[in-house]
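>>> Sequence plus predicted model, see below.
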Amino acid sequence: MSEKEVLNILGKKVALGESAKVSFSVAKLHTQNTIEVPVIIERSKKPGPIVLITAGIHGDEVNGVEIVRQIISKGINKPKKGTIICIPVINVFGFIHMDREFPDGRDLNRVFPGGKSGSLASRVAHKLMTEIVPHADLILDFHTGGADRFNAAQIRIIKNDVVLDELAQIFGAPIIYYTKNLNKSFRNTCYKLGIPMLLFEGGKSFHIDNNVTNTGVNGTKRILNHLGMLNRNFKVSKPKKSCIKILDSKWIRANHSGMFKASVDVNTFVKKGDVLGHITDPYGSFNHFVKAPNNGYIFNVNESPIIYQGDAIFHISTKLQQ
């Protein structure tokens, strides 16, 4: 058999038409228990693209894990042609403790491409980049907003990339947010290898939102359908709204500490001077109104009831692509 007919991954050979569940372990817990990172592989009898679907780079981003879980449980990951590789939880260490980072305190998304003799997070990054990522033709990576900051469902890509632009529009999230690739991130490392990635953001940590989940699952189906990989048992829906393309943005930060309540939701267009929320104190001595500094779309809202001066409370677009 040719190399395309047999996928050699993590020491296991998976032929066309076969399914496999493999895993990799990098280190043991302090109790000597081995932590395995499951990798679920589904191959059609017909050759085609290899799509890698990942989530859980940050252990507290449960909504991304839920999206990949649904893709697997519904059988969307069983392709009509080609291969789909799913890793629902990359940072299993963090997921167990509901912690963003690894036990070594490092953010996995800031240590790529990693090294085989580096920190624990670095070793996981290295394993991913050397033994799994090189097989992929396209990567869909699912994230959520950090802490209590709720992200509107969005695809993040760099500017002026024709391939990513087309794929992002096919995915059909309400927002395409053009951002630079961060140094040592998973996205930037894959970009340097020439492997396109759509990074999905939606929701917040420790929370599962049905709208965000549905957007991620439906977007995945549209991408797989575009590639001719979606099983005919599944229908593809059109996006409910036309896509908003954000070129630049700014964070609105709290001028006061106190109790906070937003009065606008994500995906809301506001005008300069509109009231977005208010900050009060427990004693009723003041009530500060947070106002929009410019016209734009709100695409992240801090849902924490208690905030401190300087905290990011809203993310607003400052420049849109027409």
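Looks like it came in fine.
>>> going forward, measure contacts between C-alpha atoms and count neighbours the same way
OK.
>>> At which residues are the strands of the stretch 101-250 of the chain located?
Counting by DSSP state E, counting those that start in this stretch, the stretch 101-250 of the chain has strands at residues 138-145, 149-157, 175-178, 197-204, 244-253.
>>> For those strands, give me CSV that also has distance to T189.
Shown next, in CSV, are the strands of the stretch 101-250 of the chain (distance: least, C-alpha to C-alpha, whole Å):
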stretch, distance to T189
strand 138-145, 12
strand 149-157, 13
strand 175-178, 17
strand 197-204, 10
strand 244-253, 22
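>>> ok, and here's another one to check against it:
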Amino acid sequence: MTSAIARREWSVPVGRRIDGAPWHIRFVELRGAAPGPATAIVAGLYGDKPLGSIAVHDLELQLMQEQLKGTVLLAPAVNLPALQVGTRVSPDHLYLNRRFPGTPSGFLTDQVAHAVANVVYEHSECVIDLHSGTPNMALWYSYDAGDLELTSSFGYLPVVVDFRPGGQVSATAVERGLSGFLPEFGGASLPSPAAGVEGSLNTLRYRGHLGGSPTGPPRLPVIRERPLFLASTSGVLQASVSTDSVGSEIPAGRLGWITSPATGEVWEEFEIDRPGILLMAVTTPTIVNPGDFAFMVGFPHDEVEVPGAS
């Protein structure tokens, strides 16, 4: 038997398009019959990460069947201008998740950040900034924002500590006295939204919204050292590791290399000197240019237990 859940949906207008209509950022609030905490789950901050948005929609369907306590605020697609064109960068050439808390009179991206921040920080105590990979990039880790127990409650993903860029929606929440973290999952050859859904359910259990025990592995690697490999030259990126291996341990050695399509020369190589966990990889072979993502590897220095895991 499920409890009655009150569902409220509304949208917040931002800016005005050339046809005179504003962008509408949609929010859904699920309120359980019993009192409890308030948690926000936001996705779609980058337009090339649609899998996170799908996970939030699937999560809502799951929550409607649960005995929910407190309130869960869902915002599946907050960066509509970028989602419409499918790009990481918004049409005004800014990264939304570096602009929080935003401003009502700045660039369009700043206005979006301001509108989202006003709702999310007002209606929640904790923010899960749910990200996914892209159609061509797989990711598998969570960024901690200072509360390792909370971040590890998501499960499934290695936890990266001591990295908190300014302007993120979750990091800004922490600066304002709330809590939050940023999980990244799936993408490329890992197209299922399941980890995003199950991980969010785990954190909602941890926070007291739901009963039951967490799913997934009982312990997670904790990572401080996580070299990010970017192309420094144009060419064809080839790889010794594939997106299928993201989230798994890989041996020391060559990760990939960039070849000149004109001459066949190898212009750049990427390698690691010891085993690590592949946190990010892109679909290869692919054309890259200086600054494009290639790989990210994590070297665990500790482990953390998922709260409530047996």
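Great, that's in hand. Here the structure is a predicted model, which means the values were calculated and not measured.
>>> re earlier: turn the strands of the stretch 101-250 of structure 1 into a markdown table, columns for mean neighbour count and distance to C86 of structure 1.
Output for those, formatted as a markdown table (neighbours: other C-alpha atoms under 10 Å; distance: least, C-alpha to C-alpha, whole Å):
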| stretch | mean neighbour count | distance to C86 of structure 1 |
| --- | --- | --- |
| strand 138-145 | 24 | 10 |
| strand 149-157 | 26 | 19 |
| strand 175-178 | 23 | 23 |
| strand 197-204 | 26 | 14 |
| strand 244-253 | 17 | 28 |
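>>> Which among those is found nearest to V124 of structure 1?
Proximity to V124 of structure 1, assessed across the strands of the stretch 101-250 of structure 1 by C-alpha to C-alpha, is greatest for strand 138-145 (16.0 Å).
>>> Give me the distance between that closest one and the centre of its chain.
When distances are taken as C-alpha atoms, centre = their mean, to the nearest Å, strand 138-145 of structure 1 is centred 3 Å away from the chain's centroid.
>>> other SSEs contacting it?
If contacts are counted by 3 or more C-alpha pairs under 8 Å, 6 or more residues apart in numbering; DSSP states H and E, strand 138-145 of structure 1 sits against strand 50-55, helix 62-73, strand 149-157, strand 197-204.
>>> Please work out how many residues are found near A34 of structure 2.
A count of nearby residues for A34 of structure 2, using other C-alpha atoms under 10 Å, gives 14.
>>> what's the matching residue for it over in structure 1?
If you follow A34 of structure 2 across to structure 1 using TM-score structural alignment, you land on K46.
>>> was I right about its match contacting P79?
No - if you go by C-alpha atoms under 8 Å, K46 of structure 1 and P79 don't touch, sitting 9.1 Å apart.
>>> picking up where we left off before, the match of A34 of structure 2: what secondary structure?
Classification of K46 of structure 1 by DSSP: H, G, I helix; E, B strand; the rest coil places it in coil.
>>> List the buried residues for stretch 90-102 of structure 2?
For stretch 90-102 of structure 2, a neighbour-count test (16 or more other C-alpha atoms under 10 Å) marks 90, 94-102 as buried.
>>> counterpart of it in structure 1, which residues?
Aligned by TM-score structural alignment, stretch 90-102 of structure 2 corresponds to residues 102-114 of structure 1.
>>> Give me the residues contacting the matching stretch.
For stretch 102-114 of structure 1, contacts defined as C-alpha atoms under 8 Å, 6 or more residues apart in numbering pick out 57-59, 91, 93-94, 100-101, 119-126, 129, 183-186, 189.
>>> What's the PyMOL line that selects buried ones from these?
Selection command for PyMOL covering only the buried members of the contacts of stretch 102-114 of structure 1, criterion 16+ other C-alpha under 10 Å:
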select buried, resi 57+58+59+91+93+94+100+101+119+120+121+122+123+124+125+126+129+185+186+189
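>>> The contacts of stretch 102-114 of structure 1 in helices, which ones?
Secondary structure from DSSP state H places 93-94, 120-126, 129, 186, 189 of the contacts of stretch 102-114 of structure 1 in helices.
>>> measure P113 of structure 1 to G59 of structure 1 for me?
Distance, P113 of structure 1 to G59 of structure 1, by C-alpha to C-alpha, to the nearest Å: 19 Å.
>>> and if you look at N77 of structure 1?
In terms of C-alpha to C-alpha, N77 of structure 1 sits 22 Å off from G59 of structure 1.
>>> Which of the ones in helices among the contacts of stretch 102-114 of structure 1 sits closest to L16 of structure 1?
For those, the nearest to L16 of structure 1 is M129 (22.9 Å; C-alpha to C-alpha).
>>> returning to that earlier point: what is the most widely separated pair among the buried residues of stretch 90-102 of structure 2?
The span of the buried residues of stretch 90-102 of structure 2, defined through C-alpha to C-alpha, is set by S90 and P101 at 16.3 Å.
>>> Tell me who's in contact with the residue sitting nearest the centre point of structure 2.
Centroid check for structure 2 by C-alpha atoms, centre = their mean gives H131 as the closest residue, at 1.8 Å. H131 of structure 2 makes contacts with 43-45, 49, 51-52, 182-185, as judged by C-alpha under 8 Å, 6+ apart.
>>> The same query, at a cut-off of 6 Å, please.
Each residue near H131 of structure 2 by C-alpha atoms under 6 Å, 6 or more residues apart in numbering is listed here: 52, 183-184.
>>> repeat for F289 of structure 1
Shown in contact with F289 of structure 1 (C-alpha under 6 Å, 6+ apart): H278.
>>> how near is it to V217 of structure 1?
Separation of F289 of structure 1 from V217 of structure 1 (C-alpha to C-alpha): 37 Å.
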